[in-house]
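# Pasting the sequence and the predicted model now:
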Amino acid sequence: MKTITIMVPAYNEEESLHYLYERLFGVVDGQKGYSFELLFVNDGSQDETLPIIKELREMDKRVSFVDLSRNFGKEIAMIAGLDHAKGDAVVIMDADLQDPPELIPEMIEYWEAGYDDVFAKRRSRAGESLMKKATSSLFYKVLEKMSDVPIQKDTGDFRLLDRRCVEALKKIRESQRYTKGMFSWVGYNKKEILFDRDPRVSGETKWNYKKLADLAIEGITSFTTAPLRLSSFLGMGVSFFAFLYMIWIISKTLLYGESVAGYPSLMSAILFLGGIQLIVLGIIGEYLGRVFNETKIRPLYFVDEYNEEKVTNRSDLVQHSAQHGGER
């Protein structure tokens, strides 16, 4: 019998967990020939998320959980879940039920047909503002133009991954993570299914515009060096026009003479060039900061508890390598 792990990162989701459990097992209980593991990754929740997860596990041993030592963010929570997932395939979904569990049987069918990565693409996005939809669309367009890796547009983390995709992702131990791009980067046989995304079943989204902006920067800097190349072209273009302007100034002075006037144009040129330099330095700084973080070779996360057992994060189990399978 094949095992399928349904992995759910959770951060302050106390209002959604019972709904998720009932609806999820209402769907998968009808899938004969499979055993299911519901794996929660508690990402340092400050509400009753962890006690509720433990309550669900006492009631149903198909529920497992990984309790991280603090809030590391969703990207890190997902790799922690992949490290601990036992299934032959892993379904990743959010706790807020915007990802409908009713799609899981269809994902399993395509998986059995030979697809390694069955991902759900949003046909519509209920409950999201026009501003968020517009900025999301703009981000994907920019990233598609810049990146050499095909980026799946309007696609989140809701997908089924075959075990070999999971093992490939576990080998990527970058601390600055953009998992949506990693799904594309590892390759394998992919299949798209369309769905209409529902609004949250309860609570409020944990994503504000600052976090979304940070995620966008992660996506661009993780999968393309185009901003650095653009900075070079911008610098060369500005230098070229500055050189032409310098020739014009020198020629004009030699032919007609020049008064001391010109302070406004001089200040405009200085401020413009200074602004360009600061932008370029900022872009370089973003990449340099990521190099700095990666060279620390810190463990991606620490586990406080795994299925009622306190975890000793021994140094030999938290190396900067996927071969150890994370912190168990």
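Perfect, thanks for sending it.
# contacts, neighbours, all on C-alpha from now
Fine.
# Show residues contacting stretch 124-137.
Asp154, Phe195, Asp196, Arg197, Asp198, Pro199, Arg200 (Cα atoms under 8 Å, 6 or more residues apart in numbering).
# what's around Val90, how many residues?
Neighbour count for Val90, taken as other Cα atoms under 10 Å: 27.
# about what we covered before: could you dump the contacts of stretch 124-137 to CSV with secondary structure, neighbour count and distance to Lys296?
Output for the contacts of stretch 124-137, formatted as CSV (DSSP: H, G, I helix; E, B strand; the rest coil; neighbours: other Cα atoms under 10 Å; distance: Cα to Cα, whole Å):
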residue, secondary structure, neighbour count, distance to Lys296
Asp154, coil, 15, 33
Phe195, strand, 15, 41
Asp196, strand, 15, 42
Arg197, strand, 19, 39
Asp198, coil, 17, 40
Pro199, coil, 14, 40
Arg200, coil, 18, 38
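# Give the single residue among those positioned nearest to Glu109.
Using Cα to Cα, Phe195 comes nearest to Glu109 of those, at 16.1 Å.
# contacting residues for the closest one?
Per Cα under 8 Å, 6+ apart, neighbours of Phe195: Ala120, Lys121, Arg122, Arg123, Ser124.
# Just the closest of those to Gln98, please.
So of the contacts of Phe195, ranked by how close each gets to Gln98 (Cα to Cα), first place is Arg122, at 10.4 Å.
# hang on, the closest one packs against Gln152?
No: look at Arg122 against Gln152 with Cα atoms under 8 Å: they stay out of range, at 10.6 Å.
# Put this next to the previous one:
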Amino acid sequence: MKKLITVVIPAFNEQDTIPVLVEKLAYFFKQYIQYAFECIIVDDGSTDSSRSIIANLCQQYPWLYYVFLSRNFGKDMAMKAGIDQARGDAVITMDADGQHPIELIPEFIQAWEAGYEIVYAYRELSFASEHRNLRMRMQHFRSRLFYRIASRLTDLKMEQGLSDFRLFSRRVAQTITQFHDKELFLRAIFKWIGFKQKGIPYRPLQREFGQTKYTLRSLIRLSLQGITSFSVKPLNMAIYLGLTISVLSSLYIPYVIWSFMYNHPISGWASMIVTVAFFGGLQLMILGIIGIYIGKLFIQTRFHPPYIIETTNLHIHTGSGVEAASRPSTPVHTHIMK
């Protein structure tokens, strides 16, 4: 029996890119016939025509399946929803924007057959020709800064430009389904779980339709979410920062004593106001860090499902880490390819 490989694609408002991507996958599957393939597209609450397009494509391709979430739960949660339903001997995750080169999949499979449990792609970052304009250079800089900070604060070695384009074994997929985090950062999770891993550099393709969903605001949110999920270093840094400021402040005491003894007035109303404002802002920042951790505890302890499946054309796996996924409203059929 051929080995089954499941491709999981989270999508949000990608009505123009999905047909092109599915057509490319169909052509690739025909060329790579030594494996059986299936593809699960997880729609993460799209507001455009993505769902109707995906449903129509599923009528054309017997290996294509959909999972429609009840609302937007975030890319990582949508990806996990697809991983929970995947039944392949290996699982491939990739974006729906068409920037991940499908031609890299054979190299993924070859490394997997050689014994690697996780094979991931990381983007080659450089100020080369693909970064001619200021916008691309700023995206490049933000990406480098994000992964550098995340690697330092989480103690996980994450290559700059690490992407969600990866292949992993069935054993790894079963491990991922055991995570019930309400705020997922899968790029760090795949690093944290270990196993034998291999990274492959790649150059992203040009996006043909739409714009990237990763704005500066979403990147900052992802940074805070990922770092606080895997490390308490921000709290330790707050302690060291407070200790350092206390030590430096104590150096001011001899000057105050000297001024009092020799009746030398201490001036500097403006500097005092600036100092008070600075320490007030610093305290609010530290309280905000503590608040993030307390908020994560609150979110994690709520008995809410991590995501809700509104409808799907495949059987929902039981015991796959989905705590309260609804049953499909349309007839279902099994999706094991022989």
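Ah, there it is. The structure presented is a predicted model; accordingly, all values stated were derived computationally and were not measured.
# picking that back up, please point out which of the contacts of Phe195 of the first structure the second structure shares.
Mapped onto the second structure and checked by both residues aligned by TM-score structural alignment, their matches' Cα atoms under 8 Å, the contacts of Phe195 of the first structure keep the contacts Ala120, Lys121, Arg122, Arg123.
# on that earlier part again, more crowded one of Arg122 and Gln152 of the first structure?
Under the criterion of other Cα under 10 Å, the comparison of Arg122 of the first structure against Gln152 puts Arg122 first, with 19 against 16.
# Doesn't that one lie inside a strand?
Yes: judged by DSSP: H, G, I helix; E, B strand; the rest coil, Arg122 of the first structure forms part of a strand.
# Quick one: the strands in the stretch 201-328 of the first structure, in order.
303-306, 309-310 (DSSP state E, counting those that start in this stretch).
# can you list those in JSON lines and add distance to Lys2 of the first structure and mean neighbour count?
Compiled in JSON lines, these are given as follows (distance: least, Cα to Cα, whole Å; neighbours: other Cα atoms under 10 Å):
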{"stretch": "strand 303-306", "distance to Lys2 of the first structure": "23", "mean neighbour count": "18"}
{"stretch": "strand 309-310", "distance to Lys2 of the first structure": "26", "mean neighbour count": "10"}
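# May I see the ones you listed arranged in JSON lines, with distance to Met236 of the first structure as well?
Converted to JSON lines, the strands of the stretch 201-328 of the first structure look like this (distance: least, Cα to Cα, whole Å):
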{"stretch": "strand 303-306", "distance to Met236 of the first structure": "49"}
{"stretch": "strand 309-310", "distance to Met236 of the first structure": "57"}
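# Mind checking these for the one nearest to Ser184 of the first structure?
Using Cα to Cα and comparing those, the one that lies nearest Ser184 of the first structure is strand 303-306, at 27.7 Å.
# Give the equivalent position in the first structure for Ile189 of the second structure.
Aligned counterpart of Ile189 of the second structure in the first structure: Met182 (TM-score structural alignment).
# ok, now which ones touch that match?
The contact partners of Met182 of the first structure, by Cα under 8 Å, 6+ apart, come to Leu169.
# Repeat that for Lys171 of the first structure.
Lys171 of the first structure is in contact with Ser321, Ala322, Gln323, counting by Cα under 8 Å, 6+ apart.
# Looking for the alignment partner of it in the second structure.
With TM-score structural alignment as the criterion, Lys171 of the first structure lines up with Gln178 in the second structure.
# What is the three-state secondary structure of its match?
Here Gln178 of the second structure is coil, with the state taken from three-state DSSP.
# was I right about Gln34 of the second structure contacting Phe28?
No: Gln34 of the second structure is not in contact with Phe28 according to Cα under 8 Å; the separation is 11.6 Å.
# So which of the two has more stuff around it?
A count of neighbours by other Cα under 10 Å puts Phe28 above the other of Gln34 of the second structure and Phe28, at 15 against 11.
# Now do the same contact list for the nearest residue to that one once chain neighbours are set aside.
Nearest residue to Phe28 of the second structure, sequence neighbours excluded (Cα to Cα, 6 or more residues apart in numbering): Ile102, at 7.8 Å. If you count contacts by Cα under 8 Å, 6+ apart, Ile102 of the second structure has them with Lys24, Leu25, Phe28.
# And Asn313 of the first structure, by the same measure?
So, once contact is read as Cα under 8 Å, 6+ apart, Asn313 of the first structure ends up touching Phe302, Val303, Glu327, Arg328.
# and of these, the nearest to Met93 of the first structure?
Nearest to Met93 of the first structure among the contacts of Asn313 of the first structure is Val303, at 20.6 Å by Cα to Cα.
# and the closest one, what pairs with it in the second structure?
In the second structure, Val303 of the first structure lands on Ile309 (TM-score structural alignment).
# Kindly report the same for Ser259 of the first structure.
When the second structure is aligned by TM-score structural alignment, Ser259 of the first structure is paired with Pro265.
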